[in-house]
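Peer 1: Below is the sequence, then the predicted model.
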Amino acid sequence: MSADNLQPSSKQQPSKQQQVKPLRISFLVSGNGSNLQVLIDAMQAGAMPIEIVGVISNRDDAYAIKRAQQANIPVAILSHTESGKRMGIKTFETHASAQLAAWQPDLIVLAGFMRVLSAGFTDNSPAPIINLHPALLPAYKGLDTHQRALQTGERYHGCSIHVVTAELDAGQVLTQALLHVNPKDSSDSLQARVQALEHQLLPWTILLLAKGVLPLNANDTPSEKISHLPVLPLRLWLDN
């Protein structure tokens, strides 16, 4: 199954009266923002029922900021205090919470966001939070996932999208994309191959959320017409 299979063709698109209200999404980022760009492109092309309402970066040099600005998406840079000191996590969370409350997203996406959020932030979030993690959870939580997978001699590797909780990389895994590890892979080459999976898995997962195939809230359950789906995580098998 691929993400393309889930995108309606022009012949299948519903009338304006039937169209689903776009899913309002905010991103938290720290770096390049390549996954953000994939969603920006999909939004601008009208390929997905989403609206990116804002991007928060904890680094003022993150290229993701430029990507958002070029798409006229509101950006909040929460990297340093007015005195020039790096912003502590409590201060960051206070400002981020206020900004997210103003944007009123339906979903918050962590994509390459490199700070650990507190229980106070996740428990009081104005919307569900999901994270894109470069490993097949529950294996390889934390950092350096590609190098660790190679050192262990894994046959399979990939990426996961999971619900964010106060415990690091421990929330419900929603979807995963998998590939075969190449014997000649280095950490860099494996990272590049997994990133290609990320660019397919994130829009695929958000499309499932937007269409109600995956519940946005933990207490929600899929409708009867999709109850035949396998238990989570849903897996996208790719071999690139």
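Peer 2: Yep, that arrived.

Peer 1: use CA for all of it now, contacts and neighbours both
Peer 2: Fine.

Peer 1: which element follows the longest helix along the chain toward the C-terminus?
Peer 2: In the chain, taking DSSP state H as the definition, the longest helix is helix 187-210. The helix or strand immediately downstream of helix 187-210 is strand 234-237, counting by DSSP states H and E.

Peer 1: Show me what that following strand is packed against.
Peer 2: Helices and strands touching strand 234-237, by 3 or more C-alpha pairs under 8 Å, 6 or more residues apart in numbering; DSSP states H and E, are strand 173-180.

Peer 1: What residues of the strand it packs on count as buried?
Peer 2: The neighbour-count check on strand 173-180 (16 or more other C-alpha atoms under 10 Å) flags 173-179 as buried.

Peer 1: next one: stretch 97-105
Peer 2: Residues of stretch 97-105 classed as buried: 97, 99-100, 103-105 (neighbour count, 16+ other C-alpha under 10 Å).

Peer 1: cool, stretch 186-199 as well?
Peer 2: Quick answer for stretch 186-199 (16+ other C-alpha under 10 Å): 190-191, 193-195, 197-199.

Peer 1: Please tell me how far L197 sits from G153.
Peer 2: Relative to G153, L197 is positioned 20 Å away (C-alpha to C-alpha, to the nearest Å).

Peer 1: What distance do you get for A139 to H199?
Peer 2: Per C-alpha to C-alpha, A139 is found 21 Å from H199.

Peer 1: Next: M43.
Peer 2: The value you get for M43 to H199, if C-alpha to C-alpha is used, is 14 Å.

Peer 1: again with T152
Peer 2: If you go by C-alpha to C-alpha, the gap between T152 and H199 works out to 25 Å.

Peer 1: go on, T165?
Peer 2: Distance, T165 to H199, by C-alpha to C-alpha: 23 Å.

Peer 1: and what of L110?
Peer 2: 14 Å.

Peer 1: quick one, helices of the protein?
Peer 2: In the chain, the helices defined using DSSP H lie at 34-44, 63-70, 89-103, 119-123, 145-152, 187-210.

Peer 1: before we go on, here's another structure to hold up against the first:
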Amino acid sequence: MSKKKVAILISGRGSNMSALIEAAKAPDFPAEIVGVLSNKAAAPGLEIAASHGIATASLAQSKFPSREMFEDTMTLMLESWEVDIVCLAGFMRVLGEDFVNRWEGRMINIHPSLLPAYKGLDTHARVLAAGEKEHGCTVHFVTPGLDEGDAILQARVPVLPDDTEDTLAARVLVEEHRIYPEALKQLALGKM
């Protein structure tokens, strides 16, 4: 079986990255993680990826005169790894339209809400403040509009009466780690 080559973009510890790395270890998983790229040199996820023998790189956007030059350099790095699919896993930068369009249909993200509800940041706090009874996460295609791409998979969790942001986030994260590898598998198999 020819496996799709995947790069993961992170900014922090990369817990979803770790879930993807673990899933890709299965012999029958249709994708392999070939590189992890961070926009923060101190991202703990880089060390985790390196401990699994995965190529790593960091690029600070502040070192580039423009976002376009930063993203062009990211593209060169991804192309050097011969990447087929890009997975965002806590990559805390809004990507430009040219970069997003370059990877159209081959770049996915995990978002901690049931999109299209609660796009953007602070989803757990916003869900609690709104008195919602249900929350969850969505794996979706990345498009130029923030959190607007078509959903691939969603998982739902109940909002409990005594939930805090932390307890709700922890339950959602368990589901993120479950559905992100499944969504990558479906994309790598061409089922999207």
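Peer 2: Sure thing, it's come through. The shown structure was predicted, so the numbers you read here are calculated from the model rather than taken from an experiment.

Peer 1: how about the helices of structure 1 in a markdown table, adding distance to L28 of structure 1?
Peer 2: Putting the helices of structure 1 into a markdown table (distance: least, C-alpha to C-alpha, whole Å) gives the following:
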| stretch | distance to L28 of structure 1 |
| --- | --- |
| helix 34-44 | 10 |
| helix 63-70 | 10 |
| helix 89-103 | 9 |
| helix 119-123 | 13 |
| helix 145-152 | 20 |
| helix 187-210 | 14 |
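
Peer 1: and of the ones you listed, who's closest to L132 of structure 1?
Peer 2: Among the helices of structure 1, helix 187-210 comes nearest to L132 of structure 1, with 7.4 Å by C-alpha to C-alpha.

Peer 1: Remind me what that closest one packs against, helices and strands.
Peer 2: If contacts are counted by 3+ C-alpha pairs under 8 Å, 6+ apart, helix 187-210 of structure 1 sits against helix 34-44, helix 145-152, strand 156-163, strand 173-180.

Peer 1: residue range for stretch 123-132 of structure 2 in structure 1?
Peer 2: Taken onto structure 1 by TM-score structural alignment, stretch 123-132 of structure 2 occupies residues 145-154 there.

Peer 1: My error: substitute stretch 35-50 of structure 2 in the last question.
Peer 2: With TM-score structural alignment applied, stretch 35-50 of structure 2 matches the range 54-69 in structure 1.

Peer 1: Show me which parts of the matching stretch are buried, residue by residue.
Peer 2: By neighbour count with 16+ other C-alpha under 10 Å, stretch 54-69 of structure 1 contains the buried residues 54-59, 62-65, 67-68.

Peer 1: measure that stretch end to end?
Peer 2: Taking C-alpha to C-alpha, the first and last residues of stretch 54-69 of structure 1 lie 10 Å apart.

Peer 1: Please say which position in structure 2 T175 of structure 1 maps to.
Peer 2: Matched by TM-score structural alignment, T175 of structure 1 corresponds to L153 in structure 2.

Peer 1: Apologies, that question was intended for A102 of structure 1.
Peer 2: Applying TM-score structural alignment, one finds that A102 of structure 1 aligns to S80 in structure 2.

Peer 1: which residues sit in contact with that match?
Peer 2: By C-alpha atoms under 8 Å, 6 or more residues apart in numbering, the contact set of S80 of structure 2 is empty.

Peer 1: I'd like the distance from it to M74 of structure 2, if you could.
Peer 2: From S80 of structure 2 over to M74 of structure 2 the distance is 10 Å, taken as C-alpha to C-alpha.

Peer 1: do T167 of structure 2 as well
Peer 2: Using C-alpha to C-alpha, T167 of structure 2 is found at 35 Å from M74 of structure 2.

Peer 1: how close does D162 of structure 2 get to V100 of structure 2?
Peer 2: 39 Å.

Peer 1: same deal with L146 of structure 2?
Peer 2: In this view, L146 of structure 2 and V100 of structure 2 are 11 Å apart by C-alpha to C-alpha.

Peer 1: who's more crowded, these two?
Peer 2: Shown here are L146 of structure 2 and V100; by other C-alpha atoms under 10 Å, V100 has more neighbours (19 against 11).

Peer 1: Quick one: map the more buried one onto structure 1.
Peer 2: Using TM-score structural alignment, the partner of V100 of structure 2 in structure 1 is T122.

Peer 1: Tell me which residues touch its match, please.
Peer 2: Taking C-alpha under 8 Å, 6+ apart, one finds 129, 164-166 in contact with T122 of structure 1.

Peer 1: Mind putting the residues you listed into a markdown table with distance to A76 of structure 1?
Peer 2: Formatted as a markdown table, the contacts of T122 of structure 1 follow (distance: C-alpha to C-alpha, whole Å):
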| residue | distance to A76 of structure 1 |
| --- | --- |
| I129 | 18 |
| V164 | 21 |
| T165 | 23 |
| A166 | 23 |
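
Peer 1: ok, of the buried residues of stretch 97-105 of structure 1, which one's closest to A210 of structure 1?
Peer 2: Distance ranking of those against A210 of structure 1, using C-alpha to C-alpha, places P105 first at 12.5 Å.
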